[in-house]
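> Got a sequence here, can you model it:
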Amino acid sequence: MAKKTKSENVPKKMQETFAAISSLTDVFCKEQLNEEYAQMARYLTAALCRKRPSPLTRGKTNSWAGGVIYALGFVNFLFDKSQKPSLTAGGLCAGFGISTSNGASKSKQIRDLMDMMQFDPNWTLPSKMDDNYMAWMITVDGFAVDARSMPLHIQEVAYEKGFIPYIPGQMDEPKKDRATVRNALYTLEAFIIGGPLAEEFVENNPVIGRTVEIRGDQTLEDLHKILFKAFDREEEHLYEFQLKGAGPMDPENKKYISSSAGEGFDEPKPDGVCEEIKIGSLELEEGEAFAYWFDFGDDWWHQINVVSITEPVPDPKGKYPKIIKRKGDSPPQYPDVA
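Predicted coordinates:
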C-alpha cells in the first residue's frame, strides 16, 4: 500500500471549518492524548475538507471533531486498555459533548470516505509504525515480504515509491522527517584543499571553489558528476566521499566509494557505494563539512561545506544538480602536462 502525502492545506472556503474542528481536536488531544494524535487529526480534518463535496459542510462541528478522533482511535487501537494512551469510546465522546452512537456513526462515515482500516499505514501514529506489520509489507517478484528483511537497495526503492514509511534504521527521533529531507535542496560549497598535483596551483590560486545545488533524492554519484563538471575535469578516475570524522583520512570517517573501485578496493570495507547513497540519507546539517577525494594516486582533495538545506525544493521543475557559483580558475587535471 502506497502511503499518501499528508498536509494541512485546505480550500479557502473550508478554512474556517478546518480551524473550528482543529481547535476542538487540539484542545482534546492536549488534555487527554498527545501531540501525535493532534497532528494526525489536523491532517485527517484537512483531507476531509479537500473532499468534493466535503462532508464537513453538514453537521455540527463538535460531532465531526469527535468523529475524527474516534476514527483515528479505531485505526490505532485507542480503546485497547493495553495501549498508551488509551480511552474508552464513551469517555472520548463525552469529551466532545456527543453520544457514543453519534461518535461511532461519524467515525464510520469518515472511515468509509477515507478507506481507513485498523493498522492503516496512512493513519498510524508515527510512534506505532514500527509495530504495524502492514506498513512494511511489499511485493517482490510476486511474493509478499516484510521490507525490513530486504537489502538496503530494495528498501530505498520501496521508500522512494512510498510503499514504506521510512528506511529501517533511519528514523531516529528527533531527526527531520525523511520525506522532507529527501525533497530538500542542498547548497554545497566545494574547495580544492590539497594533493600532490594541487599544491603548486593552490599556492598561486589560494581559493578555488564551486557552489552547487543538489536535491536530497539524488546520489553521491550525482554530486561527483556535477563536481567533475564544475572543476572542468576531462578524465574519470576513482573517487570517494568521507563524512562524519574529524577530517580527510580520519579512521572514524564513513567512506562511500564509486562502484568502479570493484572488489579489489583496499580494506577497511567502505560503508557504501556512491551510486546507491542518497544525499538525503546522509543526515547532513547546515555548517557541516565533509571530504571528497578524486583520483586515487594524484589525490585531489576537496572540502565540501553544507551552506544551506532548503525544504522543500524551491524550484521543483529546475534541473539538478547544477553549478551556481565559481571562484578561482579550474586547475588542469594534469598540471605537469598543461
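
> rest of the way, CA atoms for contacts and neighbours
OK.

> Summarise which helices and strands the lengthiest helix in the chain is packed against.
Secondary structure of the chain per DSSP state H: the longest helix is helix 15-32. Contacts defined by 3 or more Cα pairs under 8 Å, 6 or more residues apart in numbering; DSSP states H and E place helix 15-32 against helix 35-49, helix 61-75.

> can you put those helices in JSON lines and add mean neighbour count and distance to Gln218?
Below are the helices and strands packed on helix 15-32 laid out as JSON lines (neighbours: other Cα atoms under 10 Å; distance: least, Cα to Cα, whole Å):
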{"stretch": "helix 35-49", "mean neighbour count": "21", "distance to Gln218": "28"}
{"stretch": "helix 61-75", "mean neighbour count": "25", "distance to Gln218": "35"}
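
> looking at these, which is closest to Cys274?
helix 35-49 (35.5 Å; Cα to Cα).

> That closest one - contacts with which helices or strands?
Using 3+ Cα pairs under 8 Å, 6+ apart: helix 35-49 touches helix 15-32, helix 61-75.

> just the angle between the first one and helix 35-49, please?
Which is helix 15-32. 160 degrees (axes from the mean of the first three to the mean of the last three Cα atoms, to 10 degrees).

> From Arg210, how far out is Asp232?
Counting by Cα to Cα, to the nearest Å, the gap from Asp232 to Arg210 is 11 Å.

> those helices in the chain, which residues are they?
Under DSSP H, the chain gives helices at 15-32, 35-49, 61-75, 89-95, 100-114, 152-160, 178-182, 199-204, 220-230.

> which of the residues in the last one are buried?
Of the residues in helix 220-230, those with enough neighbours to count as buried (16 or more other Cα atoms under 10 Å) are 220-224, 226-227, 230.

> Could you also give me the structure for this second sequence? I'd like to compare it with the first:
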Amino acid sequence: MTVYTLRIELGPNPPMFDPDEGEEVRCDIDIDETHTLEELHEAIFEAFDRWDAHMYEFMAYDEDGMATRSYAMPENYEGSPSWPPMEPEQIERAISQVGAGDESEETKERFRELRRNPPQEGNAGETTIAALNPEQLGWLYYQFDFGDNWEHIITIEDSREGSLDGDPEFIETHGPIPPQYHDPAQ
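Now for the predicted structure:
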C-alpha cells in the first residue's frame, strides 16, 4: 500500500483576502491509496479551518495539463459527462486559443477525443486515490463553494510504502489561512 503526501495550494479565487505579495497559502496532508476523494475533501475542509459545508468538485489533470475527468460530490453525482461535448469547430478554436499549436499531434488528438466524448463524471465518495492512477496524475483541481469559488491545486509531493490507521493526516500549513467568509468590516 502507498501513502501520498499531497500539497493543497489555495488558488487566486476568491479574491477576498490579501496575503503578503507572493506568499503561498497551502497545507500538506498525508493520505493513503484507499482513501476517497470525499475523505480528501473533508481533510482539506478541516485543514483550511472551514465550518460551513458547501458543494465541491475535483477535476483530474494529466502530465500535459489536460483535464481528464471530473469527480462530483456524492450528493450531486448523476453519472453525467464530465463536461459538455464540444463540436469540432469549438475544439479547434480551443486548441488555437490556448496556444497548443506546439503540442504533438498525439496530444492534440487526445484533447479532441476527450472533448468530443467526455468521460462519465466520477463519484468523489466512491473514487479512491489509487483509482486516480497517481503515477500518471499531473495534478487535481479542487473547487469548494460554488458561490465564493475557493480554488485549490493539489499535487503529489511525496509517496512511500505504508498505510494510515484512520483518516487522512494533516501535516502542516504555510501562509495565513483566510477565513471562510470575508468580514466586510475589516
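
> so what number do they get for TM-score?
The TM-score (TM-score structural alignment, normalised by the length of structure 2) is 0.69; 149 aligned residues with a Cα RMSD of 2.8 Å.

> quick revisit: which one of the helices and strands packed on helix 15-32 of structure 1 lies nearest to Phe28 of structure 1?
Per Cα to Cα, nearest to Phe28 of structure 1 of the helices and strands packed on helix 15-32 of structure 1: helix 35-49, 8.2 Å.

> What residues in structure 2 pair up with that closest one?
Helix 35-49 of structure 1 corresponds to no residues in structure 2, going by TM-score structural alignment.

> What distance do you get for the residue most central in space within structure 1 to Tyr43 of structure 1?
Closest to where the C-alpha atoms of structure 1 average out (Cα atoms, centre = their mean) is Arg178, at 2.0 Å. Arg178 of structure 1 is 18 Å from Tyr43 of structure 1, where distance means Cα to Cα.

> Ser101 of structure 1 now?
Taking Cα to Cα, one finds Ser101 of structure 1 at 24 Å from Tyr43 of structure 1.

> related to what we said a few turns ago, looking at the helices of structure 1, which is nearest to Ser260 of structure 1?
Nearest of these (Cα to Cα): helix 220-230, 11.2 Å.

> what's the average distance of that closest one to structure 2?
Its matched residues in structure 2 lie on average 0.2 Å from helix 220-230 of structure 1 after superposition (mean Cα distance after the TM-score superposition for structure 1).

> so the biggest strand by length in structure 2 matches what in structure 1?
Among the elements of structure 2 assigned as strand by DSSP state E, the one spanning the most residues is strand 150-161. Strand 150-161 of structure 2 corresponds to residues 300-311 in structure 1, going by TM-score structural alignment.

> Other residues contacting that stretch?
180-181, 183-198, 284-294 (Cα atoms under 8 Å, 6 or more residues apart in numbering).

> Narrow those to those in strands?
Using DSSP E, the contacts of stretch 300-311 of structure 1 in strands are 185-194, 289-294.

> Who wins on neighbours among those residues?
Greatest neighbour count in these, by other Cα atoms under 10 Å, goes to Leu185: 27 neighbours.

> ok, so what distance separates the residue of structure 1 most remote from its centre from Pro331 of structure 1?
Taking Cα atoms, centre = their mean, the residue of structure 1 most remote from its mean C-alpha position is Val337, at 45.3 Å. The gap separating Val337 of structure 1 from Pro331 of structure 1 is 12 Å, by Cα to Cα.

> Excluding covalently adjacent residues, which one is nearest to Asn205 of structure 1?
Excluding the flanking residues, the one nearest Asn205 of structure 1 by Cα to Cα, 6 or more residues apart in numbering is Gly328, at 6.7 Å.

> ok so, going back, and of the helices and strands packed on helix 15-32 of structure 1, who's closest to Gly272 of structure 1?
Closest among the helices and strands packed on helix 15-32 of structure 1, once you apply Cα to Cα, is helix 35-49, at 34.2 Å.

> The closest one to helix 100-114, inter-axis angle?
70 degrees.

> tell me the angle helix 35-49 of structure 1 makes with helix 61-75.
Using the same axes, to 10 degrees: helix 35-49 of structure 1 against helix 61-75 is 120 degrees.

> thinking again about what came up before, so of the ones in strands among the contacts of stretch 300-311 of structure 1, which two are at opposite extremes in space?
Leu185 and Gly194 (27.8 Å).

> Which of the ones in strands among the contacts of stretch 300-311 of structure 1 sits closest to Glu35 of structure 1?
The closest of those, once distances to Glu35 of structure 1 are taken by Cα to Cα, is Leu185, at 28.1 Å.

> The closest one and Val157 of structure 1: what is the separation?
From Leu185 of structure 1 over to Val157 of structure 1 (counting by Cα to Cα), the distance is 20 Å.

> Residue in structure 2 paired with Ile192 of structure 1?
In structure 2, Ile192 of structure 1 lands on Leu10 (TM-score structural alignment).

> Next: Ala261 of structure 1.
Ala261 of structure 1 maps onto Asn76 in structure 2, by TM-score structural alignment.

> Wait, Thr128 of structure 2 touches Thr36, no?
Yes: at 4.0 Å, Thr128 of structure 2 counts as touching Thr36 under the criterion of Cα atoms under 8 Å.

> Those two: which is more packed in?
For Thr128 of structure 2 versus Thr36, neighbours defined as other Cα under 10 Å are more numerous around Thr36 (22 against 19).

> Next one: that one from Ala43 of structure 2, what distance?
Distance from Thr36 of structure 2 to Ala43 of structure 2, by Cα to Cα: 11 Å.

> tell me the contacts of Arg233 of structure 1?
Contacts of Arg233 of structure 1 by Cα under 8 Å, 6+ apart are 332-333.

> rerun that using 10 Å as the cut-off
Arg233 of structure 1 makes contacts with 227, 330-334, as judged by Cα atoms under 10 Å, 6 or more residues apart in numbering.

> I'd like to know how far the aligned residue in structure 2 for it sits from Met59 of structure 2.
Superposed on structure 2 with TM-score structural alignment, Arg233 of structure 1 falls opposite Arg50. From Arg50 of structure 2 across to Met59 of structure 2, the span is 21 Å (Cα to Cα).

> what's the answer for Ile154 of structure 2, then?
Counting by Cα to Cα, the gap from Ile154 of structure 2 to Met59 of structure 2 is 10 Å.

> Now for the two: what residues contact both?
Joint contacts of Ile154 of structure 2 and Met59 (Cα under 10 Å, 6+ apart) are 139-142.

> Just put those residues in TSV and tack on distance to Ala94 of structure 2.
Formatted as TSV, the shared contacts of Ile154 and Met59 of structure 2 follow (distance: Cα to Cα, whole Å):
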residue	distance to Ala94 of structure 2
Trp139	21
Leu140	21
Tyr141	20
Tyr142	22
